[in-house]
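Colleague: Give me a 3D structure for the following:
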Amino acid sequence: MTTKLTTIVEYFLISIALYIFVLSPVLRPYLSSDQDDGEPVISYEKSEALVYPEGNLECPEHTFAPHILSTDPLVIYLPSFLTDQEADELVEISASHFEPSTIFHAGVESYDPTIRNSSKALLPRTATVKCIEARAREFQGWRTDVFIERLWAQRYGPGGHYVHHYDWGTRGRGGAGRVSTFMVYLHANCTGGGTHFPRLAMPPSQEWCRFLDCDSQLEGITFKAKKGSAVYWENFRNDGSGYEQTWHSGLPVETGVKVGLNIWSWYQPGHRPVQD
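Modeller: Just a heads-up that it's a prediction; the model follows:
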């Protein structure tokens, strides 16, 4: 009887341990390694992907008029975020660096054009690129522990697309996470190719039809691809949870070519660049 009781108690304790460390719905988000947006989690070991401000950087004056589409989540449309000259330069310097775009799931990289059909290029850090990095930091108020990831260009030909996804990177588990996104259009000599947010509501003012596809039959909103313009959005709430409304896609390009620029900001608490 004593042996049987001891066995029951042991099974009970093991079951509690399994629940806490494997099955608990409270802890599961902190233990899971799966990624929601198809991208890897950045870590201190991979911090070479981050860039840091330069004290002696001299950039030309640049102004643009932001238009706030939503405050919760914060979504802002930025016409003329880049000048035509800046956009053209980034298209030119990216041209020789393109390779097939990949996706990540559970830390495994793969190529799947049914999900992401485009080419990507890591941009060399020219003076213009560094000034655009600085502009993105300035727009966000130089937030502590937030760093810009090196900039990537994305090229989409006819049929090129990226299915709906999040840019979260992680769910704000106290470590790395993409706190914000700029989707910038460098070249938009195309039809189709808009950026679709099915969970954002169409604003009532017809003025937004300058920037949104008001003729679209899709649910939600679709930003038109316009050279030099950008869409900025926040990915996390203050409590660290991700905004479900930021679920978005790059709609298929019908004709022509679209080239986009991704500017992602990462939250790396306590991280500081290595001093030479």
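
Colleague: CA atoms for contacts and neighbours, from now on please.
Modeller: Will do.

Colleague: For the nearest residue to residue 258 once chain neighbours are set aside, which three-state class applies?
Modeller: Spatial nearest neighbour of residue 258, excluding adjacent residues (CA to CA, 6 or more residues apart in numbering): residue 188 at 4.7 Å. Assigned with DSSP: H, G, I helix; E, B strand; the rest coil, residue 188 falls in the strand class.

Colleague: okay but residue 188 is in contact with residue 229, surely?
Modeller: No. Contact criterion CA atoms under 8 Å: residue 188 and residue 229 do not qualify, at 10.2 Å.

Colleague: In which helix or strand does the spatially most central residue of the chain reside?
Modeller: In the chain, the C-alpha closest to the average C-alpha coordinate belongs to residue 167, at a distance of 3.7 Å (CA atoms, centre = their mean). Assigned by DSSP states H and E, residue 167 belongs to no helix or strand.

Colleague: do you know how far the spatially closest residue to residue 190 that is not a sequence neighbour is from residue 150?
Modeller: Closest residue in space to residue 190, ignoring its immediate chain neighbours: residue 256 at 4.2 Å, by CA to CA, 6+ apart. Look at residue 256 and residue 150: by CA to CA, to the nearest Å, they are 27 Å apart.

Colleague: So between these two, which is more surrounded?
Modeller: Neighbours were counted for residue 256 and for residue 150 using other CA atoms under 10 Å; residue 150 has more, 21 against 15.

Colleague: helix or strand for residue 136, which one?
Modeller: helix 127-139.

Colleague: Tell me if I'm right that residue 178 and residue 262 touch.
Modeller: No. Contact criterion CA under 8 Å: residue 178 and residue 262 do not qualify, at 11.7 Å.

Colleague: Pick out whichever of these two has more residues nearby.
Modeller: Ranked by neighbour count (other CA under 10 Å), residue 178 and residue 262 place residue 178 first, with 26 against 18.

Colleague: Report the separation between the nearest residue to residue 175 once chain neighbours are set aside and residue 170.
Modeller: Nearest in space to residue 175, with sequence neighbours left out and distances taken as CA to CA, 6+ apart, is residue 268 at 6.2 Å. The gap separating residue 268 from residue 170 is 12 Å, by CA to CA.

Colleague: Please give the structure of this sequence too, so both can be compared:
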Amino acid sequence: MTHKNARMTVLSVLLPASMLLLSLGQIGQYFSRHGIFAKLTARLNDNLSSTNIAIRDCSHNYTINIMSLNPVVFYLDNFIKESEVQHLLEITKNEFDDSRVFLNGQAVVDKSYRSSQSALVDIDDPVSQCLSQRLKALVGNVQHEDTERLHLVKYGVGGYFNLHNDWLTRPLEATGKDGSPRPYNRAGSVFAYLDDSCTGGETYFPEVQGVPDNAEGTKFSRSSTGKGLLVKPRRGSAVFWISAHMNGTGDERMVHASLPVTSGTKVGLNMFSIYYLDTPLVGSMKGQ
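Modeller: Predicted coordinates for the structure are as follows:
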């Protein structure tokens, strides 16, 4: 290639590039003069800020309806904020897998006993941290050092969970600060409703008695037999109960089931307040 041809080739490349840069510069000057960049940046920052605040702001007010004192069962009206509900549903929408049950200390899939799908939430998620704090505050004086990871569960048509108790016959283990295993079990349970676009799917406690026949039917009621407690799915609300006696043994009266969904979809949220077997269940915790 001659020197002249080389110059022509370079010019043929640089000239269009220069014109493009000039055009972009003129567009940038126009946007700058009319404040378009500032407006776009402000709008983006506002959106990010409002989303961030909505997720990270843990403050929230809810009301408690006492359904039973012996055993302890509360209805938590509006326990989870709508922004928290939407966040949890969004981050887990592609994470669901067949739900498992504990049999002989092992977590296994048994669709004859439980037909649903489950998804876990990372403990570092901001909503997870907020809800952990909210549950600890609700439990109060009962040992509340830690909570299990949030556990979403989805029931389609025909989905159900047979009678079971959240207290486990074989304690699980966490790792202590010194690296040694630390056995624990579940004390307080919250089951919240994130999607109530269904019929059926009530949470049923056959051994919880005393709910009056004129109970708030849109939230909870007696069963059709006149005995037991039925809690109905309502988005954002929840039911809370204590699964263990104060000596750390399981309370068999808290056996419960998820009744079959007859249409639509129910998405719930399991939250478990755990207690360590090396620390009194009620009263001061070690080191405090």
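
Colleague: one step back: shared neighbours of residue 268 and residue 170 of structure 1, anything?
Modeller: In terms of CA atoms under 8 Å, 6 or more residues apart in numbering, residue 268 of structure 1 and residue 170 are both contacted by the residues 176, 177.

Colleague: So between the two, which is more surrounded?
Modeller: Applying other CA under 10 Å to residue 268 of structure 1 and residue 170 shows that residue 170 carries more neighbours, namely 29 against 22.

Colleague: what about residue 183 of structure 2, which SS state?
Modeller: strand.

Colleague: That one: what's it in contact with?
Modeller: By CA under 8 Å, 6+ apart, residue 183 of structure 2 lies in contact with 171, 172, 173, 174, 276, 277, 278.

Colleague: Pick out the most distant pair among those.
Modeller: Greatest spatial distance among the contacts of residue 183 of structure 2 (CA to CA): 172 and 278, at 13.0 Å.

Colleague: what's the single longest helix in structure 2?
Modeller: helix 3-33 (DSSP state H).

Colleague: and residue 84 of structure 2, helix, strand or coil?
Modeller: Under the three-state scheme (three-state DSSP), residue 84 of structure 2 adopts helix.

Colleague: Per the alignment, it pairs with which residue of structure 1?
Modeller: Applying TM-score structural alignment, one finds that residue 84 of structure 2 aligns to residue 86 in structure 1.

Colleague: Which strand or helix spans the aligned partner of residue 230 of structure 2 in structure 1?
Modeller: Using TM-score structural alignment, the partner of residue 230 of structure 2 in structure 1 is residue 222. Here residue 222 of structure 1, judged by DSSP H and E, is contained in strand 221-223.

Colleague: Which strands and helices lie in contact with that strand?
Modeller: strand 195-197 (3 or more CA pairs under 8 Å, 6 or more residues apart in numbering; DSSP states H and E).

Colleague: what sits against the counterpart of residue 159 of structure 1 in structure 2?
Modeller: Counting by TM-score structural alignment, residue 159 of structure 1 lines up with residue 158 in structure 2. The contact partners of residue 158 of structure 2, by CA under 8 Å, 6+ apart, come to 115, 260, 261, 262, 263.

Colleague: Spell out the residue ranges of the strands in the stretch 101-250 of structure 1.
Modeller: Counting by DSSP state E, counting those that start in this stretch, the stretch 101-250 of structure 1 has these strands, from start to end: 103-105, 108-110, 116-117, 119-122, 146-149, 152-156, 161-165, 178-192, 195-197, 221-223, 230-234, 248-250.

Colleague: which one of those strands lies closest to residue 95 of structure 1?
Modeller: strand 119-122 (7.8 Å).

Colleague: Could you give the residue range in structure 2 aligned to the closest one?
Modeller: Going by TM-score structural alignment, strand 119-122 of structure 1 sits over residues 117-120 in structure 2.

Colleague: what comes up buried for the matching stretch?
Modeller: 117, 118, 119, 120 (16 or more other CA atoms under 10 Å).

Colleague: likewise stretch 136-151 of structure 1?
Modeller: Residues of stretch 136-151 of structure 1 classed as buried by neighbour count (16+ other CA under 10 Å): 136, 137, 146, 147, 148, 149, 150, 151.

Colleague: Now compare these and name the two farthest from each other.
Modeller: Within the buried residues of stretch 136-151 of structure 1, 146 and 151 form the most distant pair, 15.0 Å apart (CA to CA).

Colleague: which ones are touching residue 94 of structure 2?
Modeller: Listed by CA under 8 Å, 6+ apart, the contact set of residue 94 of structure 2 is empty.

Colleague: What lines up with it in structure 1?
Modeller: Counting by TM-score structural alignment, residue 94 of structure 2 lines up with residue 96 in structure 1.

Colleague: Repeat that for residue 196 of structure 2.
Modeller: With TM-score structural alignment as the criterion, residue 196 of structure 2 lines up with residue 188 in structure 1.
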